[in-house]
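**Student:** need the 3D shape of this:
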Amino acid sequence: MAALFKNLVRNKVMLFMVLPGAIWFFFFSYLPLIGTVVAFKQYRFNREGFWASIVTSKWVGWDNFKFLFNGSDAYIITRNTLLYNIAFIVVGLVLSVAMAVLLSELVGKTLAKIYQTGMFLPYFLSWVIVGYFAFSFLSMDRGMVNQILGWFGVERVQWYSDPKYWPYILIFVNLWKAIGYNSVIYLASILGIDRSLYEAAMIDGASKRQQIFNITLPLLSPIIIIMTLLAVGRIFYADFGLFYQVPRDSGTLYSVTNVIDTYVYRGLKTTGEIGMSTAAGLYQSVVGFILVMISNFIVRRMDKDSALF
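**Tutor:** Just a heads-up that it's a prediction; the model follows:
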């Protein structure tokens, strides 16, 4: 106990630095864990408050989870959530790393900053605004895409009624919004690489392509693995705004746009069962935790230094 106290005193400056973050995590991440019991109850709010409502609500066990797995849409929402996230992870990783490498190779740093800022700006736009942007391009009557098709004599497309186009549209919109943010993370890692390695490679006659594949990418692999592991942990989560706002909640597109988050939201609007939405969130968190642990274990067996923990 004395050794622990001495260690706390010795590191008091560092502990005070992390104190605000620790307080935030306690109140917004750890304290709400008590509320996960709602997933196993038929939650009914009364005037005595939230905690009293939890105590008085009826215990229903696993019934709330049946809402996710017994419905006719269970396969569709699970398939869509998984496949979209796999596409986001794989394609997003490749494009983000490629964009970071290209930005790092630009000779004019001012030009690189302009490109970097332009790519980063979409990340700060809400999905509501992005949804209206998409509508301005895809509207049946006044959409820019249909107007261009009309100039070439091509029949206009009813984008919000035809599901076959939307997997590509959603992947494109997600990449357009997120690639700038992800590329900045990789670009920061590239700028931290010792420049003497590139100078030595140039003296040995290595081309720019050889420098990228033999220096940049191998040294980027730890941050690539960490980012991928974190993304795998959220593979059962879907960006609600992307799948709800961009397709404008069109019922004819549900076969390709309905994911776990939108399904739970619509179920909550219809039934008002808070326990069902809590059960869905708990299910997503548990599955994400298991996937991160398995992925990290595999990475740790292959390369201990590249593991997340």
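**Student:** only C-alpha atoms for contact and neighbour calcs from this point on.
**Tutor:** Will do.
**Student:** how about the helices of the stretch 101-250 of the chain, start to end?
**Tutor:** All helices of the stretch 101-250 of the chain, identified by DSSP state H, counting those that start in this stretch, fall at 109-120, 127-138, 144-151, 166-191, 195-203, 208-211, 217-232, 240-244.
**Student:** Throw those helices into TSV and include distance to G267 and mean neighbour count, thanks.
**Tutor:** Formatted as TSV, the helices of the stretch 101-250 of the chain follow (distance: least, CA to CA, whole Å; neighbours: other CA atoms under 10 Å):
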stretch	distance to G267	mean neighbour count
helix 109-120	35	14
helix 127-138	21	17
helix 144-151	34	15
helix 166-191	23	18
helix 195-203	55	13
helix 208-211	52	13
helix 217-232	26	17
helix 240-244	14	20
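**Student:** of all the ones you listed, which one is nearest T271?
**Tutor:** Between T271 and those, the tightest spacing by CA to CA is seen for helix 240-244, at 18.7 Å.
**Student:** coming back round to it: need the helices of the stretch 101-250 of the chain in JSON lines (columns: distance to A307).
**Tutor:** What follows is these, written out as JSON lines (distance: least, CA to CA, whole Å):
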{"stretch": "helix 109-120", "distance to A307": "28"}
{"stretch": "helix 127-138", "distance to A307": "33"}
{"stretch": "helix 144-151", "distance to A307": "45"}
{"stretch": "helix 166-191", "distance to A307": "17"}
{"stretch": "helix 195-203", "distance to A307": "24"}
{"stretch": "helix 208-211", "distance to A307": "25"}
{"stretch": "helix 217-232", "distance to A307": "7"}
{"stretch": "helix 240-244", "distance to A307": "30"}
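**Student:** to check against the first, give me the structure of this:
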Amino acid sequence: MDKRKRSQRKGKNSGLLLLSLPTLIWYLVFCYLPMFGIVIAFKRYKPVPGKGFIYSLFQKSPCVGFDNFKFLFLNPQMLLTVRNTLAYNLTFLVIDTVLPVALAILLSYLYSKKLSMAVQTAAMLPHFLSWVVVSYFLYTFLSTDRGLFNNILINTGNDPVRWYQNPGVWPVILIITHTWKAYGYALVMYMAYITAIDQELYDSAIVDGADVFQMINHITLPMLRPIILVLLILNLGNILNTDFGLFYQATRNSGSILSSTQTIDVYIYKALMENANYGYSAAASLIQNTVGCFLLIVANYAAKKINPEEGIL
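**Tutor:** Modelled structure (predicted):
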């Protein structure tokens, strides 16, 4: 009897393993195998025409130790780049948590379900737009000669603004653009969790005389806390990563506003594509992901200390 159960269990596990095999291969090929490129961070990579990557890396690229990392820390642009990255990500972290949660709670109290679904659909649509399309949308508003905003300024007797040469306005523009494009996805996610909350909890609270704010404070928010915490931990893991399309495509790579728009991802791309600094870009990317992994582990550990049933690991 035990042998038959073991054989049945082995057959089920084999089927599940076979089913997961394509995903496993995908992760090995596209996620783990490219980690071999970490070696470039410790070399001065020189591609050799007519030779392969492996030959160029090990035969013609001298090992420089931590020189690439020293260059990054001594680069005067790096302080500004890290400051921009942290400032934007911390702002996004707060907005991406507070705004979708607040809107999801408000929508859950709408009597018209059709209106609620229409709002969710409208909020979700920008999520599917590429940053190239969004950059052209922004250009129709911010173009110096034909932009909507400048046309309004001219028609009201004011001077036009050169938006793509004015770094002071771009933090606000980028925050608004990011929020418009990103909040819909989180909104739908939180709405799904609110819908799954047992309605009897609210009915019991109403019988006990609780008002709307008390139900939100004692029922809705505690039930949403696990998913909010998971998303916060994951976002902390990406604290040094930014959306490349937002900071490069949406700004049309304008050099006049780099003081407000250059983040680590933009810096890595320019070092790689414009200056061919493979070692510097690899070193910056390695620091980026190492710090993100460390923060993710620390945040998860702190969450487990507060509540052992919460966290992601």
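**Student:** returning to what we had before: of the helices of the stretch 101-250 of the first structure, which is nearest A3 of the first structure?
**Tutor:** Smallest distance to A3 of the first structure across the helices of the stretch 101-250 of the first structure (CA to CA): 33.4 Å, for helix 217-232.
**Student:** the closest one aligns to what range in the second structure?
**Tutor:** Helix 217-232 of the first structure lines up with residues 221-236 of the second structure when matched by TM-score structural alignment.
**Student:** do the same with stretch 194-201 of the first structure
**Tutor:** Residue span in the second structure matched to stretch 194-201 of the first structure, by TM-score structural alignment: 198-205.
**Student:** what of stretch 104-114 of the first structure?
**Tutor:** By TM-score structural alignment, stretch 104-114 of the first structure lines up with residues 108-118 in the second structure.
**Student:** kindly report the same for stretch 28-44 of the first structure.
**Tutor:** Stretch 28-44 of the first structure lines up with residues 30-46 of the second structure when matched by TM-score structural alignment.
**Student:** in the matching stretch, what's buried?
**Tutor:** Within stretch 30-46 of the second structure, the residues scored as buried using 16 or more other CA atoms under 10 Å are I40, A41, F42, K43, R44, Y45, K46.
**Student:** about what we covered before: which residues are in contact with the match of stretch 194-201 of the first structure?
**Tutor:** Outside stretch 198-205 of the second structure, the residues within contact range by CA atoms under 8 Å, 6 or more residues apart in numbering are M215, I219.
**Student:** post-alignment, the match of helix 217-232 of the first structure versus the first structure, mean distance?
**Tutor:** Superposing on the first structure and averaging over aligned pairs (mean CA distance after the TM-score superposition for the first structure), stretch 221-236 of the second structure comes out at 0.5 Å.
**Student:** still on that earlier bit, out of the helices of the stretch 101-250 of the first structure, which gets nearest to W62 of the first structure?
**Tutor:** Proximity to W62 of the first structure (CA to CA) singles out helix 240-244 among these, at 24.8 Å.
**Student:** so which elements touch that closest one?
**Tutor:** Where contact means 3 or more CA pairs under 8 Å, 6 or more residues apart in numbering; DSSP states H and E, helix 240-244 of the first structure is packed against helix 127-138, helix 166-191, helix 260-271.
**Student:** what's the mean distance for it versus the second structure?
**Tutor:** Looks like 0.9 Å for helix 240-244 of the first structure (mean CA distance after the TM-score superposition for the first structure).
**Student:** show me how far that helix is from its chain's centre.
**Tutor:** On the basis of CA atoms, centre = their mean, to the nearest Å, helix 240-244 of the first structure sits 12 Å off its chain's mean C-alpha point.
**Student:** do stretch 245-257 of the second structure as well
**Tutor:** Distance of stretch 245-257 of the second structure from its chain centroid, counting by CA atoms, centre = their mean, is 17 Å.
**Student:** how about residues contacting it?
**Tutor:** Residues outside stretch 245-257 of the second structure that contact it (CA under 8 Å, 6+ apart): 131-132, 134-136, 138, 164-167, 170, 174, 178, 261-263, 266.
**Student:** equivalent range in the first structure for that stretch?
**Tutor:** Residue span in the first structure matched to stretch 245-257 of the second structure, by TM-score structural alignment: 241-253.
**Student:** which ones are touching M140 of the first structure?
**Tutor:** By CA under 8 Å, 6+ apart, the residues touching M140 of the first structure are N146, R156, V157, Q158, W159.
**Student:** look up how far A282 of the second structure lies from the equivalent of it over in the second structure.
**Tutor:** Applying TM-score structural alignment, one finds that M140 of the first structure aligns to T144 in the second structure. Note on T144 of the second structure: its distance to A282 of the second structure, by CA to CA, to the nearest Å, is 37 Å.
**Student:** over to F69 of the second structure?
**Tutor:** 9 Å.
**Student:** then R4 of the second structure?
**Tutor:** 53 Å.
**Student:** the more surrounded of these two?
**Tutor:** Each of R4 of the second structure and A282 has its neighbours counted (other CA atoms under 10 Å); A282 has more, 23 against 9.
**Student:** map the more buried one onto the first structure.
**Tutor:** Using TM-score structural alignment, A282 of the second structure sits opposite T278 in the first structure.
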